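Trainee: please find the sequence and the predicted model below.
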Amino acid sequence: MRAFEYQGAGGPEVLVEVDRPKPAAGAGEVLIKVAAFGLNRADVQQRRGVYPPPAGASDIPGLEVSGTIEALGEGTLGFTVGQNVCALLSGGGYAQYVSVPAGHVLEVPENVDVVDAAGFMEVAGTVVSNLFLEANLAPGETVLLHGGAGGIGSMAIQLAVAAGAKVLVTASSAQKIEHCLALGATAGINYREEDFVERVAELTGGAGVDVILDVVGAKYLGQNLRAMAVGGRLVVIGLQGGATGELNLGTLMAKRARVIGTTLRARPLEQKAEIVAAVKSHALPLLAAGALELSIDRRFPFTDTRSAHEYFDSGIHTGKIVVKH
């Protein structure tokens, strides 16, 4: 089969198309003929040499795919050959075929384009696991999403609103804020022009936000704590602004707040299956009902995967980028 691999660390130029052995479906697995894969920041971080695949995972990048089931492994239940599915991976998505544990696979609803479905599983898994399983976001609470216009942010806005929460976002431009508002956010904060802590205070009457989903990390640590309400939960899922920062423990204690750090890719298979099950109950019904927008920004052909990475690196995209066969 054809696949892309990283030959060294660096920019999109390290992506090289190669021949790889076609995988087989092992016990409890499904073999998927890939229609498309979603491009995620984790792919870019792996390309840059700072986020290696976990032990036992494929060195081929790609954490989510959509496609058609080609074969079922021994003991695999609940799926049929020819079924359109999407899947959460630890790696291997930049290829024509991938073998996946059945517990990490969901059927694509009939009303959803199978190519666009490639942009669903990674962001839905990230949002559901962090906003609901980790932070226990409840109806009536307020959540602040950093990077609100990206793939994760676009999904988080919609799922939080559907759960009865109020959503504030930060983004880098008026265009991106407009994108967030169209998806249901109450207000957007341009972090290049405004102090988000001050704006959060204005927008919440000084109370602060109950939950923050943060992709920035160290750079925002102190500001996030100041922006949190009493009993607030900060969930750190990215380190775009560094990995080491200072935290005022006195403020943390006074606010009875919590700081939670998570990753999705390296979790044990059983935990990933639990997250996929939560996606099936929290997000898939909304997708099937047409109440959840996948927010696909652009679709690139497989042979032009480098251009997809160049576009991601530009930082101008809103929502998801998918690469199709």
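Mentor: Nice, thanks for sending it over. Computed from a prediction, not measured in an experiment: that's the story for all the values here.
Trainee: from here on, just use CA atoms for contacts and neighbour counts.
Mentor: Will do.
Trainee: name the nearest residue to Glu64, sequence neighbours excluded.
Mentor: For Glu64, ignoring the flanking residues on the chain, the nearest one in space by C-alpha to C-alpha, 6 or more residues apart in numbering is Leu88 at 4.8 Å.
Trainee: which residue ranges form the helices in the stretch 201-325 of the chain?
Mentor: 221-227, 249-254, 269-282, 284-288, 305-314 (DSSP state H, counting those that start in this stretch).
Trainee: returning to that earlier point: report the contact partners of the residue nearest to Glu64.
Mentor: Listed by C-alpha atoms under 8 Å, 6 or more residues apart in numbering, the contact partners of Leu88 are 63-65, 104-105, 121-122, 276.
Trainee: for comparison:
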Amino acid sequence: MAQTMRAVDIEGGKGPVSALHIADVPKPQPTKTQALIKVKAFGLNRMDLLQREGYYPVPPQAPKILGVEFSGTIESFGNGQQEYNEGGKEGTLKVGDEVFGLAYGGAYAEYIAVSTHMLVHKPKELSWEQCAGIPETWITATQAMYLVSKFESGKSILWHAGASSVSIAGIQLSVADNASAVFATARQDEKCEFAVKTLGAKAAFNTQKQNWAEEILKATDGKGVDIIVDFIGGGPTFLQNLDAIARDGVIVNLGLLGGSKVPGEFDMSVFLRKRCTFVGSSLRSRDEEYQGKLRDQLVEHALPKFKDGSFKLIIDKVLPWEKVQEAHQLLEENKTKGKVICTID
């Protein structure tokens, strides 16, 4: 068996889009709790852009190759067996099985070694491309809603960046689990319309044209929303979140696309007056046990709805992996609605 494979590499270890290229690299060797997957497709995420530029704190167990979500077929197991009987709640995994999953890194490659506990059998109803765009985004949304903010039926929720992949998942989860109201923000009218008409949000607000916090208060009769899931972080968004959050509400911060600094003077008394909670969270730095629980929740809660079409898996663009530079550029331009996927022949 060949000891090398092709993978997307970064010239100089970090750099701009132009630094991405396909090179021959050592083929990963799975440990006794891992499977080796022949990758069919992989999903792109904004963390990939940051990692490419050297700004993302990669967990120590992650390979240097980009990418955390993929679909493909099981090539082998680290223990040398043909079957693995601890593949989570879906039962036995076998060589040749079609799967998708979440990894700490390494998905931009012909092969990836990944924990068997993070694999899910690919439903026949879904394509390789659809499955490659599920793990990171839907598990992140699940984590933010249920584990971090403690969402329950009857609570209201706001998803920033409403046409981003995580919010596309989160809005649908919120609607399906009977939120009292689901709101979104975006920076384009087209994306706001998409969040309402396609995903089922009650209303969406253009942050470039409206004071969205004031609109939220109007829409909730002055109460505000119980949960805010935010990827923007700094800039005016932080302060507006505090205006829009309801008493005893939870603000979940998942990213800092707007920077890490709060402008002007910040009065912390709002936390006391509103008894609200601000919590930062991430997924990639979590241990395998934590991620495995989320994987099980995805299988139990969302997978049936993927199969019957109740949940929409929105893909904006599919490109061959030879065009990975173009794929990164699409994400950087902030014009996509849904996932960008690369396929490997």
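Mentor: Arrived safely, thanks for sending. Just so it is clear, the model here is predicted, and its values are computed rather than measured.
Trainee: relative to Ala35 of the first structure, which of the helices of the stretch 201-325 of the first structure is closest?
Mentor: Ala35 of the first structure sits nearest to helix 305-314 of all the helices of the stretch 201-325 of the first structure, at 13.9 Å, using C-alpha to C-alpha.
Trainee: would you mind finding the match for Ala103 of the second structure in the first structure?
Mentor: When the first structure is aligned by TM-score structural alignment, Ala103 of the second structure is paired with Leu89.
Trainee: what sits against its match?
Mentor: Neighbour list for Leu89 of the first structure: 62-65, 100, 104, 265 [criterion: C-alpha under 8 Å, 6+ apart].
Trainee: okay, these in a markdown table with distance to Glu194 of the first structure next?
Mentor: Formatted as a markdown table, those follow (distance: C-alpha to C-alpha, whole Å):
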| residue | distance to Glu194 of the first structure |
| --- | --- |
| Gly62 | 35 |
| Leu63 | 34 |
| Glu64 | 35 |
| Val65 | 37 |
| Val100 | 44 |
| His104 | 40 |
| Arg265 | 33 |
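Trainee: from Gly188 of the first structure, how far off is the match of Ala103 of the second structure?
Mentor: Distance of Leu89 of the first structure to Gly188 of the first structure, given as C-alpha to C-alpha, to the nearest Å: 32 Å.
Trainee: and if you look at Glu178 of the first structure?
Mentor: Glu178 of the first structure is 8 Å from Gly188 of the first structure, by C-alpha to C-alpha.
Trainee: who has more neighbours out of the two?
Mentor: Just comparing Glu178 of the first structure and Gly188: by other C-alpha atoms under 10 Å the higher neighbour count belongs to Gly188, 28 against 15.
Trainee: which residue, other than its chain neighbours, is closest to the more buried one?
Mentor: In space, Gly188 of the first structure is closest to Val169, 4.9 Å off (C-alpha to C-alpha, 6+ apart).
Trainee: that neighbour matches what in the second structure?
Mentor: Aligned counterpart of Val169 of the first structure in the second structure: Ala184 (TM-score structural alignment).
Trainee: my read: its match touches Trp159, true?
Mentor: Yes. Under the criterion of C-alpha atoms under 8 Å, Ala184 of the second structure makes contact with Trp159 at 4.7 Å.
Trainee: matching residues in the first structure for stretch 301-318 of the second structure?
Mentor: Aligned by TM-score structural alignment, stretch 301-318 of the second structure corresponds to residues 282-299 of the first structure.
Trainee: in that stretch, what's buried?
Mentor: Residues of stretch 282-299 of the first structure classed as buried: 282-284, 286-287, 292, 294-296, 299 (neighbour count, 16 or more other C-alpha atoms under 10 Å).
Trainee: give me the contacts around that stretch.
Mentor: Contact with stretch 282-299 of the first structure is made by 109-112, 116-117, 119-120, 124, 128, 151, 154-155, 158-159, 317-324, as judged by C-alpha under 8 Å, 6+ apart.
Trainee: and the helices of the stretch 201-325 of the first structure, which is most packed in?
Mentor: helix 221-227 (a mean of 21; mean count of other C-alpha atoms under 10 Å).
Trainee: quick one: that helix to the second structure mean distance?
Mentor: In the superposition against the second structure, helix 221-227 of the first structure averages 1.0 Å from its aligned positions (mean C-alpha distance after the TM-score superposition for the first structure).
Trainee: hang on, the earlier thing: out of the helices of the stretch 201-325 of the first structure, which gets nearest to Phe4 of the first structure?
Mentor: helix 305-314 (8.2 Å).
Trainee: which residues are contacting the closest one?
Mentor: So helix 305-314 of the first structure is contacted by 12-13, 15, 39, 44, 300, 317, 321-323 (C-alpha under 8 Å, 6+ apart).
Trainee: again, only this time at 10 Å
Mentor: Helix 305-314 of the first structure is contacted from outside by 4, 11-17, 39-41, 43-44, 47, 94, 298-302, 317-318, 320-324, using C-alpha atoms under 10 Å, 6 or more residues apart in numbering.
Trainee: now the strands for the stretch 101-250 of the second structure?
Mentor: Ranges of strands within the stretch 101-250 of the second structure are 111-115, 119-121, 156-159, 181-186, 203-206, 225-230, 245-253, based on DSSP state E, counting those that start in this stretch.
Trainee: in the second structure, which helix is the longest?
Mentor: In the second structure, with assignment by DSSP state H, the single longest helix is helix 165-176.
Trainee: tell me the contacts of the residue positioned nearest the centre of the second structure?
Mentor: The centre of the second structure sits closest to Thr137, judged by C-alpha atoms, centre = their mean, with a distance of 2.3 Å. Thr137 of the second structure makes contact with 43-45, 69, 102, 143, 164-170, 338-339 under the criterion C-alpha under 10 Å, 6+ apart.
Trainee: go again with 6 Å.
Mentor: 165-166 (C-alpha atoms under 6 Å, 6 or more residues apart in numbering).
Trainee: Lys27 of the second structure matches what in the first structure?
Mentor: Aligned partner of Lys27 of the second structure by TM-score structural alignment: Lys22.
Trainee: nearest residue to its match other than its sequence neighbours?
Mentor: Here the residue nearest Lys22 of the first structure, using C-alpha to C-alpha, 6+ apart, is Met1, at 5.4 Å.
Trainee: ok, the one you found to Pro53 of the first structure distance?
Mentor: According to C-alpha to C-alpha, Met1 of the first structure and Pro53 of the first structure sit 21 Å apart.
Trainee: more neighbours, these two?
Mentor: The neighbour comparison of Met1 of the first structure against Pro53 (other C-alpha under 10 Å) goes to Pro53, with 18 against 11.
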